[in-house]
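Asker: Sequence first, predicted coordinates after that:
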Amino acid sequence: MGWGFHDPFLEEIERVRQLSSRISNEEATKQHLILPLLEKLGWRVNDPAEVYPEIKTRQKKRPDFVLLVDGVPVAFLEAKSARNSVIRRGKVSPTYARQLMGYCFGEGVALGILTNGVQWVLMEAFKLWTRPEERVLTMVDLRTTRLEEAANELLAFTRRNIRLYYRRFGYHLGEEPVYGFYYEF
């Protein structure tokens, strides 16, 4: 193929494309579209030390997932039903972007992921003089983007690349795992 992607990754994108029209609510979107794709992106979705659902923040909010590396929250993921567009006319939904950025601001987490399982948006929380919807690092619509191009865009969401984003700013994850979450069991 020339792109260096493993066939299982491309097959997962194709599976998401085909299955998405049969998914009708947010919970089904999380289980059948988002979590399997996160796993292909290198996240251990069955490890609560890495992907934790519905964790309560200090503001008493519950983002759909927090992604952690070495016990440190590195991104919030806000899920929407596959039937709700998070990208409209080439732009991220301002309402959803503001909701996601609110989670990030409140906890000091630099990255947020907004997705309906088919459309994926990676956003920076802390960017001066910009509205939340202007903080997009990358976005991709798996239904309308060529398969290889979609796979290339999704690489930004890998565990490795999220970790590297923080390293660019001198954060070596795991050295000081101090954060404001508490688990409710």
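Answerer: Received, thanks.

Asker: contacts, neighbours, all on C-alpha from now
Answerer: Noted.

Asker: Return the residues in contact with the residue nearest the centre of the chain.
Answerer: Computing the C-alpha centroid of the chain and ranking residues by Cα atoms, centre = their mean puts I113 first, at 3.1 Å. Neighbouring residues of I113 by Cα atoms under 8 Å, 6 or more residues apart in numbering: 75-78, 100, 120-123.

Asker: and which of these is nearest N25?
Answerer: N25 lies nearest to E78 out of those, by Cα to Cα, at 13.9 Å.

Asker: Quick check: which helices or strands does the helix or strand hosting that closest one pack against?
Answerer: Element membership of E78, judged by DSSP states H and E, is strand 72-79. With contacts defined as 3 or more Cα pairs under 8 Å, 6 or more residues apart in numbering; DSSP states H and E, strand 72-79 has these neighbours: strand 65-69, helix 94-107, strand 111-115.

Asker: Comparison target below:
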Amino acid sequence: MGVSCRGARQRLLKDLLVRRLIVSNSIVRTMGAIMSFRETVADLAKRAISAQAIAQTEEATKNAIVMPFLRVLGFDVFDPAQVIPEFVADLGLKKGEKIDYAVKIADRIEYLVEAKSVSTNLRDAQYSQLFRYFHACDANIGILTNGLQIWFFTDLEAPNKMDATPFFKFDLLAYDENDLKELEKFHKDQFSIDNIRTAASSLKYLRATMRFIEAQWNAPTEEFVRFVARDFYDGKVTSAVVEALRPITKRAFDDLFRQRARQRIDHAFDGGEEETLPTVDAEGLKIETTPEEMRGFMIVQAIASELVPVNRVVIRDAQSYCAVLFDDNNRKPILRLHFNGKNKFVTLFNAEKQSTRHDIGQVEDLYQLRDPLRSLIGHYAS
């Protein structure tokens, strides 16, 4: 009789546990459905900001950011039918090599993911293993990430051979709406390799066009000047004419940009929707954002992440200071970082645009300004 009662209790307990698990999974699925893709990415960005100070090893980066990133893309990281960690494929003479994750969609490996530590600069990273696996596994997308930046590769140049350069880069610390739209194409529920390849090709040519225009803007070539001159110069375009028109062509780029920028600023002041403008140095001087300025910016983002999505806090560098703005809006300054001189200080603004100087000994002292920063960001967000 005692044995029978124990068995009944065990069956009852098991039934209760199963029911509780079903309910828990249902809640998780419901919460996931309620949160938009934008919100899940913003939440991941908050996690990345917090993790970058402590997740210094590759394994820690994978656990803290990379696996949550795969969940943002709609994959169950604990289901080996979707995500295979430490995936092994023997490649010729190389036996037992592992790729960090192989990601399946409809029983086919579509993504191969190689993760580096959060402190790794992806420009310096070695990822030859990702190239080899891409070919051997017939995957469509290769992903290289340090948790903060995610680079996407495919085979636009030659079939089944991963391109040397990524067709899309997503930065969790600095993304916009267009980046989000591109990233969402990699979600499990949105996945279409044809759509991704079309987008990849467009992005590739867009980047190439931008590089060409920027190069001609900085230093117009003879060929480009001749091409432009054909449209308005009546005489023969000799070498002397080209040299005379070269500085005029460069100035035309500058003036055209300033006119467009002025139109957008006027439109914003007239009540229209303000567009994000790049920072331009009026004297054409090269502006370099220092590691200390980036650390200061990330600290402000970390404080802001308690109230708003981190992408609403934007860095805009200048020669004498580095500005941190809300919504990339000059009329919503948060603070200015003055780190170029011998003594470091910041200029902190309030809701009335009044500024106060705060001297700091090290970048981490910015955390002491948490309360006024939260107050100002909360005011801008309201």
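Answerer: Perfect, I can see it now. Computed from a predicted model, the values in this text were never measured in an experiment.

Asker: What does the superposition give as a TM-score?
Answerer: In this superposition the chains share a TM-score of 0.72, using TM-score structural alignment, normalised by the length of structure 1; 157 aligned residues with a Cα RMSD of 2.7 Å.

Asker: thinking again about what came up before, name the nearest of the contacts of I113 of structure 1 relative to H6 of structure 1.
Answerer: Among these, W120 lies closest to H6 of structure 1 (Cα to Cα), at 20.0 Å.

Asker: before we move on, back to that, most tightly packed of the helices and strands packed on strand 72-79 of structure 1?
Answerer: Comparing these by mean neighbour count (mean count of other Cα atoms under 10 Å), strand 111-115 ranks first with a mean of 26.

Asker: For that strand, give me the average deviation versus structure 2.
Answerer: Here strand 111-115 of structure 1, set against structure 2 after superposition, deviates by a mean of 0.7 Å using mean Cα distance after the TM-score superposition for structure 1.

Asker: Residue range in structure 2 corresponding to the helix or strand that comes right after that strand, please.
Answerer: Per DSSP H and E, strand 111-115 of structure 1 leads on to strand 119-124 as the next helix or strand towards the C-terminus. Counting by TM-score structural alignment, strand 119-124 of structure 1 falls onto residues 149-154 of structure 2.

Asker: So for F9 of structure 1, which of the helices and strands packed on strand 72-79 of structure 1 sits nearest?
Answerer: strand 111-115 (17.7 Å).

Asker: what angle do the closest one and strand 72-79 make?
Answerer: Counting by axes from the mean of the first three to the mean of the last three Cα atoms, to 10 degrees, strand 111-115 of structure 1 points 20 degrees away from the direction of strand 72-79.

Asker: tell me the contacts of the nearest residue to V136 of structure 1 once chain neighbours are set aside?
Answerer: Of all residues not flanking V136 of structure 1 in the chain, M123 sits nearest, at 4.4 Å (Cα to Cα, 6 or more residues apart in numbering). By Cα under 8 Å, 6+ apart, the residues touching M123 of structure 1 are 111-114, 135-138.

Asker: change it to 6 Å
Answerer: Residues near M123 of structure 1 by Cα atoms under 6 Å, 6 or more residues apart in numbering: 111-112, 135-137.

Asker: Next: E12 of structure 1.
Answerer: Counted by Cα under 6 Å, 6+ apart, E12 of structure 1 has zero contacts.

Asker: rerun at 8 Å
Answerer: E12 of structure 1 neighbours (Cα under 8 Å, 6+ apart): 36-37, 40.

Asker: what residue of structure 2 takes the place of it?
Answerer: With TM-score structural alignment as the criterion, E12 of structure 1 pairs with L44.

Asker: do V74 of structure 1 as well
Answerer: Match for V74 of structure 1 (TM-score structural alignment): E110.

Asker: K181 of structure 2 versus that match, what's the distance?
Answerer: Remark: distance between E110 of structure 2 and K181 of structure 2 (Cα to Cα, to the nearest Å) = 20 Å.

Asker: Could you dump the contacts of E12 of structure 1 into TSV with neighbour count and distance to G106 of structure 1 added?
Answerer: Converted to TSV, the contacts of E12 of structure 1 look like this (neighbours: other Cα atoms under 10 Å; distance: Cα to Cα, whole Å):
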residue	neighbour count	distance to G106 of structure 1
P36	19	28
L37	24	27
K40	17	29
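
Asker: Now flag whichever of those residues is closest to H6 of structure 1.
Answerer: Out of the contacts of E12 of structure 1, the member with the shortest distance to H6 of structure 1 (by Cα to Cα) is K40, at 10.0 Å.

Asker: what's the closest non-adjacent residue to the closest one?
Answerer: Using Cα to Cα, 6+ apart, the closest residue to K40 of structure 1 is F9 (6.1 Å).

Asker: Any idea how many residues pack against the one you found?
Answerer: When counting by other Cα atoms under 10 Å, one arrives at 16 neighbours for F9 of structure 1.

Asker: Which helix or which strand is home to it?
Answerer: Using DSSP H and E, F9 of structure 1 falls in helix 7-19.

Asker: next one: that helix to chain centre, how far?
Answerer: Distance of helix 7-19 of structure 1 from the chain centroid (Cα atoms, centre = their mean, to the nearest Å) equals 17 Å.

Asker: next one: the helix or strand following it to chain centre, how far?
Answerer: Elements were assigned by DSSP H and E; along the chain past helix 7-19 of structure 1, the next helix or strand is helix 26-29. How far helix 26-29 of structure 1 lies from its chain's middle: 15 Å, per Cα atoms, centre = their mean.

Asker: Mean distance between helix 26-29 of structure 1 and structure 2 after superposition?
Answerer: Mean deviation for helix 26-29 of structure 1: 0.5 Å (mean Cα distance after the TM-score superposition for structure 1).

Asker: what does the helix or strand just after that helix correspond to over in structure 2?
Answerer: Downstream of helix 26-29 of structure 1, the first helix or strand assigned by DSSP H and E is helix 35-40. Residues 67-72 of structure 2 are where helix 35-40 of structure 1 aligns, with TM-score structural alignment as the criterion.

Asker: what about the matching stretch, how far off from structure 1?
Answerer: Mean for stretch 67-72 of structure 2 is 1.0 Å (mean Cα distance after the TM-score superposition for structure 1).

Asker: Among the contacts of I113 of structure 1, which one lies nearest to R143 of structure 1?
Answerer: With Cα to Cα as the yardstick, the closest approach to R143 of structure 1 among those comes from W120, at 10.9 Å.

Asker: Against R62 of structure 1, how distant is that closest one?
Answerer: Applying Cα to Cα to W120 of structure 1 and R62 of structure 1 gives a distance of 20 Å.

Asker: The two - which one has more neighbours?
Answerer: W120 (24 against 16).

Asker: aligned partner of A53 of structure 2 in structure 1?
Answerer: Checking TM-score structural alignment: A53 of structure 2 goes with S21.

Asker: Tell me how many other residues surround that match.
Answerer: 11.

Asker: go on, D194 of structure 2?
Answerer: When neighbours are counted by other Cα under 10 Å, D194 of structure 2 comes out with 9.
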